[in-house]
Structures are given as structure tokens and as C-alpha cells.
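*Asks:* Sequence and predicted model, in that order:
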Amino acid sequence: MESFEALCQAPFHLESLFPATGGFIEGRFCETIGNISCCLPCPLADWRYADNTARRVDVAGWISVAMLPLCLFLLISYAVLPAKWTNRHYLTICFTLGICCMEIAFIIPLGAKPDQCYNAITPNDMYSNLSCAFSGSMLLFGGWMVVIWSFIRTIAFHVQVCWEVVIGPKFMWGSFLCGFGIPAIGITVMLIFTGVSFRFGEICHINIKHGEQDYWYPIVAFAAAALIVQLATMAYCIHVYLRSLFDKSASTTENSSGLPSYTSSVRTQTARQAYRRVKRVLQLQWRGVTMVVVIIANVIFFAVVFIDLDREIAPTPANLKKAEPWLACLLMGGTREQCKEFASALGPNEATLLAMIYLLSLVGFWNFIVFARPSMLAGWLDLWRRGFSKRDEYISADANSRYPDNKGFEMLTTSTAKTPDPYMRSPSPNRMMGRTSVTSPSPTFDRSIHYGQEARYVRPSMSFSGPRPPSAQDWDPSRSFAQSHT
């Protein structure tokens, strides 16, 4: 074998000595020299980048170890605590589930310690290494989940702000169908036609062949659509805000309740009223908007870096010609550090790849910072004090004898006391007929109903009507448009 290896200058290996029996054959980096094919040793990243690159990539796994408990804390809080403490929503829950999948993908290699190479020149793939199959699938499925649920959240925010549509059960079930169905279809197509393999570090990534068509282009399309919708929504918010600054109509300056004035149509909204409505929605949705912007920025950055990496390392004639100075340096006995300057033309540099992987593992941190609420800690403290016992949150006052003052809420009474009862009670029919004198057509707003004492009428703050005594004079049909029957 050594005589055959001599045909390829070290550190290269003769490709014919390693038959295509397993591993990711297309992941070999070989060049034909004369009549023979010589390949660089596996893994290729160890020759393209510095010696300690693999250890730096492992840092992303330990970051995920710290971030996963934060995501699990949010999920457990959503499941255990009442909604008044967490303000949970299915958009937030499903989004957090996608991030958990990505964090688990980085943690798997820390425990499995997979071998990146099937043999000296061939990297392992999802068929030859179980850890590769799980880590790559979880990473890509989590990426699909995060992007799709970001897109759904953006659509929900847009229709509420711009179209004043309240999302309901139909939108929820449609979100579940798209939020889980599209990632499931996407990951199935990707695993069948493309697959994953070891390319950079101990976590598997999508392969080069058909990778752009099966994964990156659809992901970028949904991210770009979410970005466009988000920008359109924010532009509308800015437009409403600017209109409110120049709105001087009396209906908005005199009426601070945000409701249409009494003289205007119910459907008419001024600029300031629209601004108050948009402001309330923004106050409720700012967390989701912030997280969507972070995810979209990260996805676009990841896609640009990986697409550039795929195109630069693909075994095409143009890339092999570009790599000739680097390969010639290695053939002449140069070390990886000595030939590093020639390898800079092949794909993104080490700092860019490490930044991408670290940002990917830190998504869980931003999710916790945005969606965690101080009220969650108060909810857990309340749960601890109650000893995980169920509290009677909704109880009828007259149905529980533990409340001493429940008699004040009785609907009927048999009391015959002459002293007026301080509690409001419904009189019996006999007492209504015996002690009530009605002098107004509307008993609801009548001030002359005598039941123990005079019931004083209090005008509601937003009422535009009031009790009016009957007219003192007879009705004259000649003063109106009504026809006289006399």
C-alpha cells in the first residue's frame, strides 16, 4: 500500500485505495493528477482552518447546554402556571419548541462524540452515523419551525394592526397545520433528496448537492416574506403615528376615551383613535415583533454564509482551479499553517463560520430574554405557597358558607325589618304592587319607586339619556306630522 501511496504526495491519499462502500462519497475533496486521483485527508475543515477550530466549534454545544434549560423553563411555565402569570400563546409555545430542537442538535455531539470520518478520505453521513442523522435532522427541523412560526406571527400581527381582524380558532388551526406541516414536508424532502453529513465540526449540516433548492431557498423565501410583511406593518404604524400628530379634529381632542363621538358614525375613526388602537396592539405584541426581527436577521445571515460555503467548496472545475495554489503548497510539503494564506480564497473565513454557529446556539438566550416575564417568578412563588393545590378562582358568594357577608348578594329576601336594608335586594311581587307607585313610563329609570326609601337615579358617565317626566300638557297632533283621528 505504501508504494501506491507514494503516487500521491503526502498528505494526500490515493482515492482508489478507498472504495465507495460507505460514508458520504461526494464529500471527498479529490483532484486528478495525471491518471490518478489524490484526496485530502478527512475532515477537510481541519486542513482548511486552524488546528483548534474543532474545539471552538464545541463551544457552541456548551452554550446550548446552558440555553436549553431556559427554554424548558418557559415551556414548563406555560404548561403549569395559569395564563394570568405567563400570558401564554400558541405562537410563542410552538416557536420555543423549534428553538429547543436546535439546542438539542448542538448538545447531541457532546454526549455521542461521533467520528466525523468513515475512512481516511470519506466523511460520515446520516446513513453511516446515527449521531449525524439525529443532530442534522433536529437542527434543520428546528430551523424550519422557527422560520415558519416567525412568518405566522408576522401575519397575525399584520392582520390585527392593519386590517383590524381578530384572529380566532380558524387562524389557530391553520397555524398548527402550516407550522408543523410545512417543516415536516420540508425535512422529509431534504433528507430524501439531499441528506446531511459532517462538514464543519461534530454537528451535521445539509449536503451541497440540491441543498440550496431543498432547504436554503425555501427558508430564505419565507424569511424574506416575513421581513416584507413586517416592514409593511411598521410602515403602517409610522403612518398612523404621523397622522395622529397632525390630527386636530374636535372629535379626538374632546373625547379622550378613544370611542367615536356621539354625533359621528360608529365606524368613523380619526387618526388619533387609530393611533391609540395601534399603540395598544404594539404594547401587547412587541415581544413577538422583536423576536421575529432577530430570527429573520439570523436566518438571512446563516443562509448567505452557507450558500457561499457550498458554492466555494463544491468539487467543480472552477473551484479546483481556484484551489490549485493551496493544493500545490500542500504537495510541496507545506503545513496547514504555512498554506493558510492560499486557502483564504476557498469559502468564508473561520471567524465568520464561528460567529454563525455561536449566533445559532444563542437563539434560545434571546428567546428567554424576550418572552420571560417577572410575573412568571411570582406565579411559581404563588404555586409554591399554595402547595400545588387547586385554588377556587371562580365561586358564587351565596354558594359558599365560608364567606360571612354573602347575604348581601342574595337575590330574594323574606326580611320584614322596617329599617332599610343597606344591600340592594329585589322586592317581592306583593311588595312591588303594594308599596310602589309608578309615575314614569320607564320603571328602570324612575326616581319615584318607593321601596323602604327613595331609590336615587345616578346618571352613567357614558350615558346620553336620562329620565324625563311625562309632559304636563296633552299631546296636540297638529304640532307634529301625525294624522289626527278626531
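*Replies:* On my side now, so go ahead.
*Asks:* hey, let's count contacts and neighbours off CA atoms from now on
*Replies:* OK.
*Asks:* what's the neighbour count on V65?
*Replies:* Look at V65: counted by other CA atoms under 10 Å, it has 18 neighbours.
*Asks:* Report the contact partners of it.
*Replies:* If you count contacts by CA atoms under 8 Å, 6 or more residues apart in numbering, V65 has them with 103, 107.
*Asks:* Using the three-state scheme, assign the most centrally placed residue in the chain.
*Replies:* The structure's the chain has its C-alpha centroid closest to F95; by CA atoms, centre = their mean the separation is 4.2 Å. On the three-state scheme (DSSP: H, G, I helix; E, B strand; the rest coil), F95 is labelled helix.
*Asks:* so how far is A378 from it?
*Replies:* Distance of F95 to A378, computed by CA to CA, to the nearest Å: 24 Å.
*Asks:* The residue nearest to the centre of the chain contacts R153, correct?
*Replies:* No: counting by CA atoms under 8 Å, F95 does not reach R153; the two are 9.3 Å apart.
*Asks:* Could you pick out the longest helix of this protein?
*Replies:* helix 271-313 (DSSP state H).
*Asks:* Tell me the buried residues in the following helix or strand past that one?
*Replies:* As assigned by DSSP states H and E, the chain's next helix or strand after helix 271-313 is helix 317-322. Buried residues in helix 317-322, counted by 16 or more other CA atoms under 10 Å: 319-320, 322.
*Asks:* all helices for the stretch 151-300 of the chain, in order.
*Replies:* Counting by DSSP state H, counting those that start in this stretch, the stretch 151-300 of the chain has helices at residues 169-193, 211, 217-245, 250-253, 271-313.
*Asks:* Take this one as well and set it beside the first:
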Amino acid sequence: MTSSDLQGLCPTPFLQESSFPVTGGFVPGRFCMPISELQNLTCCLPCPTTQWTYSDGFDDRTEIANWVNVAALLLSCYLILSFLVLPVKYTHRHYLSVCLTLGVLFMELAFIVPLAAKPDQCFNDITPNDMQTSGVCAISGAFLLFGGWAVVIWVFCRALALHLQICWEVIPGNKFFYGALAFGWIVPIVGLTLTLSLTGVSFRFGDVCHINHKNALQAFWGPLLAFAALAMVLQFITIGYCIHVYVKSLLDDSTSTNNSSQAPTYSGSFRTLTAKQTMRRVKRVIQLQWRGAFIVVVIIAEVVFFAVVFVSMDNSSQVNEQLLEKASPWLACLVAEGGDKNKCLSYAKDLVKPEGVVLAVLIVLGLSGFWCLVFLGRWSMTEGWREFFRARLHRKNEFVSADARHLSNDPRTYEMLSGTGPQVDIRSPDRALSPNPRAFTTPEPDAKQDSFGSTRTYVNPLSSYSYPRAPSQQMDWNARVAQAMKGDGKGFDSEIYPG
């Protein structure tokens, strides 16, 4: 069909809706209006609608957010690889940090998939694509929703863990670990399933699919903002408690707590701690957890900013009588100017959010990866990677004896020779060989000749300390004594060796 056939009886630049039967795409995403003069005629703006409400090149500028997410993805991958490969002394990794970074990574993939696939936003000239007619839309929308859920849930878990440690002196253990893992991943999966089944995603603005308007508040935005608000409340309570403890420690002039070396006088309850002792405990926790506290505040601020802007844009884009009445000057301008949108942008600015705000929302989402590296990464990771590659590229040779190269089949040559120290014959490890045989040769009974030809007579010792006896007793070691030691098979014979 030609453009004139598609336009039908509608004025330029509108297209007649009856020329586009419903065969697919997101039909509620059409911007259509009935013509009052002809009640059976409905005219629609060409897809995508954003090309009529924003200046030229808007879609190209939204790709800036995609490239920001590419850089953020590289940083997130670096962080994840550091957690997986490097020792914990370089990364100080924690499952809360690892899972939060994974959630951010999923959200970044939502912007990278369209950048690589270059999807078509429109199913036909007036209908945008949705997750049922575009695989790229389904994948990018699923990544965005799942990543958003995961980020908020793991931020909530981190805020809860910090609150328990500081305010209640409860160290999260194995129960919290397994509970957080189950809660942190099951909730996003369930949330994604409900959102896609009840609401779905479609191309709203840019190349990334966003959640549709129907049931969006009940299925996605409401629960998501509830967890974000709860995390923020926990964080504010924790901060307020820290301020309270600090002020109380300043007012505490008790001499019993001025000495930091004095042990606290409490038994099993932190409530008996004095103000300064409590302040020292809180200070230690904050020194270890300040990065997690900051990233909780930053991520929640991003989520709230995105939710407020997007919900406002979603509500303002729903075609109804109020919107058509508000948009009548802009629509009349488009008809009068023959479809020249640039001359009518001044009328459209009250209908949509400013372009700068929309771009800021998309870019802020991409900055989540940068915040993860700033607050969860450490400079010691660089040293860890340096040691990692140094250990593999510059392996040290194993120690090899200089005499090992001259080994032969003669077992008498299996020796380690030294110019000054004793020479050990590995054929008889109990025997030491030395230029000084009297110093290093172990004598044998019955005056046997040693390996150097010298002869030494075995002298029966006058005293032996191998058995308990009175210090004044002197006994010779003879066969009778040896037989007595074998008497009962358990030790010395008390009848022969009294005392």
C-alpha cells in the first residue's frame, strides 16, 4: 500500500487506523484519536511516537546510555572476576557484594542487547513492538525487570544486615546467609514472572523495552518501591542510631569508660555497655561497612528517581480524553504545518518529560556499575591481579641439587656432598659420613670397625637416666636389668627398682 492509501482520509502526518488491522504488536501503544467530524474515522501518529514529541536524533542520543552501560558492564565483570579469582585478602568479598553486583550486571545487559541487535521498534507504521513480536524486546525487558528486582532486594538485605550489626549487635550467620540467598533470588524470579504475565514489556522510548502501563503499579512499581522504602527506613534508623550513640558518648563523662583498655562490665547483653563502649563498637562496624552503607543510599536514590520519572511519563502518555484535550494545540499545529514537528515542539513540551530528564534517567541506571566498583572495589585488587599474573608468567624454577645432574646407576653415588658439613649416605640414613669420623660416626657394640677403618670400644655407662631411681643409686646396665625391664611388659619392675 502507498502512503496515501495508509493515510486515507486523515490529514498529514496522521495515518488511518483502519488501514492497519490488529495482527500483532502492542496495540495500546498506538497514539490514535477519533476525528469528531467523521465519527467512524480514527487517525494515528506514525510509530514511534517519540520522534514527534522530541527533537531530531532523540533515539540516537538514547544510545549514549547504552554505551555507558557497556563501560559499566566491563567494570562489573572486572569486579565479579576479582571476587571469583583473587584471594579474599585482596577483595574482601562478601556474598552481599557479589549478589548485588550480579543484579547490576543483569540490568546493564538490558541496554547492551539492543545495542548489538539494532531492533525495529515498530511492528507496523502505527504499532510498536512488544515482547511477543520481538525477541530482542523480550530479552531486554526481562533483563531490566529482573535486574531491577535483584538490585532492590539485595540492597534491602544489605541494609538489614547492617542494621542488625549496629543497632542490635547481631552478627548475621548461616541462617541469614541461606535465607538471604533464597530471598534475594526467588523474589526477583517471582516478580519477573508476575510482571511479564500480567503487564508485559514493549518499546516505549529508545531501543530498550520497558514495562507497559496496565497493572504496572500493582505488579512491579508498588512492590519494588515498598522494598526500596523499607531499605531506606532501615538505613535511616541505623544512621540515626549512630548519631544518637555519638552524641551520647560526648555527653558521657564517666571516668570508668575513659580508659579504652578497660573491659566492659557486662555479661551477654549489649544493653549494659556504657555510651563510650557502645560508640567504640559502632565505630568498628562502620569502619568495616561504610562502603555498603553508601551504596545502599545511592542505589535506592537511583531507583526512586527512575520510578518517579518513568511512572510520570507512563501516566502522561496514556491516550484518553484529558490527554487529547491537552494535546489539541500540538495536534492542530502538526496538521497546520503539514507534519513539520520542529515547528510544533513548543506545544509538545507540556505533554512529555524534558529530553534531558529522560536521558538522565537512562544514564543514571548505567552508572550503577560505576558505583559498585567505587564502593565495593578496592585498590588492593590491582595488586592481587599483579600477583596473579606474576605467579603465572614468571614461575620460579624448582630447587635442583647441583649433584643431581651427575647421578648414575651406581647406588653408591646417591649422595649429597658438602665441602664442610657432614655427608649423609641415603642408603643408610642413620649413619653420618664426615671427614671427622670420631665426631659424626655412631659407634656400634662389640667394637665393630666403622666405615673409615678406625676402631672404638663400646664402654658400658656407669649411670643411666632412662629409668626412675634415687639420685644416689648407681647401677650398671647389664642383662639382668634389661630382663627386669621386660618383666611385666608395661614398664619398669618395682621390685628391682624401688622408689
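*Replies:* Thanks, I have it. Just so you know, these numbers come straight off a predicted model, no measurement behind them.
*Asks:* TM-score for these two?
*Replies:* TM-score for the superposed pair, counting by TM-score structural alignment, normalised by the length of the first structure: 0.78. Supporting figures: 395 aligned residues with a CA RMSD of 2.2 Å.
*Asks:* circling back to that earlier point, show me what the residue nearest to the centre of the first structure aligns to in the second structure.
*Replies:* If you follow F95 of the first structure across to the second structure using TM-score structural alignment, you land on L100.
*Asks:* isn't that match right up against G147?
*Replies:* No: with contact defined as CA under 8 Å, L100 of the second structure does not reach G147; the gap is 9.5 Å.
*Asks:* nearest to W149 of the first structure, of the helices of the stretch 151-300 of the first structure?
*Replies:* Proximity to W149 of the first structure, assessed across these by CA to CA, is greatest for helix 169-193 (5.8 Å).
*Asks:* average offset between the closest one and the second structure?
*Replies:* Helix 169-193 of the first structure differs from its equivalent in the second structure by a mean of 0.6 Å after superposition (mean CA distance after the TM-score superposition for the first structure).
*Asks:* Where does M33 of the second structure sit: helix, strand or coil?
*Replies:* M33 of the second structure is classified as strand under three-state DSSP.
*Asks:* returning to what we had before: what's the longest helix of the first structure aligned against in the second structure?
*Replies:* The alignment of helix 271-313 of the first structure onto the second structure (TM-score structural alignment) covers residues 275-317.
*Asks:* same check, this time on stretch 355-364 of the first structure
*Replies:* The aligned range for stretch 355-364 of the first structure is 360-369, by TM-score structural alignment.
*Asks:* and stretch 59-75 of the first structure, how far from the second structure on average?
*Replies:* Taking mean CA distance after the TM-score superposition for the first structure, the mean distance separating stretch 59-75 of the first structure from the aligned residues in the second structure is 0.9 Å.
*Asks:* buried residues in that stretch?
*Replies:* By neighbour count on 16+ other CA under 10 Å, the buried set for stretch 59-75 of the first structure is 59-61, 63-65, 67-68, 70-71, 74-75.
*Asks:* Report the distance from that stretch to the chain centre.
*Replies:* Here stretch 59-75 of the first structure is found 17 Å from its chain centre; the criterion is CA atoms, centre = their mean, to the nearest Å.
*Asks:* what stretch of the second structure lies opposite that stretch in the alignment?
*Replies:* So stretch 59-75 of the first structure sits over residues 64-80 in the second structure, by TM-score structural alignment.
*Asks:* Run through who's touching stretch 350-365 of the first structure.
*Replies:* Looking at what lies outside stretch 350-365 of the first structure - CA under 8 Å, 6+ apart - the contacts are 49-50, 53, 56-57, 59-61, 63-64, 67-68, 70-71, 96, 99-100, 102-103, 106, 295, 298, 301-302, 305.
*Asks:* Same check on stretch 377-384 of the first structure?
*Replies:* Here stretch 377-384 of the first structure makes contact (CA under 8 Å, 6+ apart) with 81-82, 85, 389.
*Asks:* Read off where that stretch ends up in the second structure.
*Replies:* Counting by TM-score structural alignment, stretch 377-384 of the first structure sits on residues 382-389 of the second structure.
*Asks:* Average offset of that stretch relative to the first structure?
*Replies:* Mean for stretch 382-389 of the second structure is 1.6 Å (mean CA distance after the TM-score superposition for the first structure).
*Asks:* List the buried residues of that stretch.
*Replies:* For stretch 382-389 of the second structure, by 16+ other CA under 10 Å, it's 384-385.
*Asks:* With stretch 254-263 of the second structure instead?
*Replies:* Per 16+ other CA under 10 Å, stretch 254-263 of the second structure contains these buried residues: T257.
*Asks:* Stretch 304-313 of the first structure now?
*Replies:* Neighbour-count burial for stretch 304-313 of the first structure flags 305-307, 309-310, 312-313 (criterion: 16+ other CA under 10 Å).
*Asks:* from those, which single one is nearest L282 of the first structure?
*Replies:* Closest to L282 of the first structure, out of all of these and judged by CA to CA, is V305, at 33.0 Å.
*Asks:* What's the local residue count around the nearest residue to that closest one once chain neighbours are set aside?
*Replies:* Excluding its sequence neighbours, the residue lying closest to V305 of the first structure (CA to CA, 6 or more residues apart in numbering) is P348, at 7.0 Å. If you count neighbours by other CA under 10 Å, P348 of the first structure ends up with 16.
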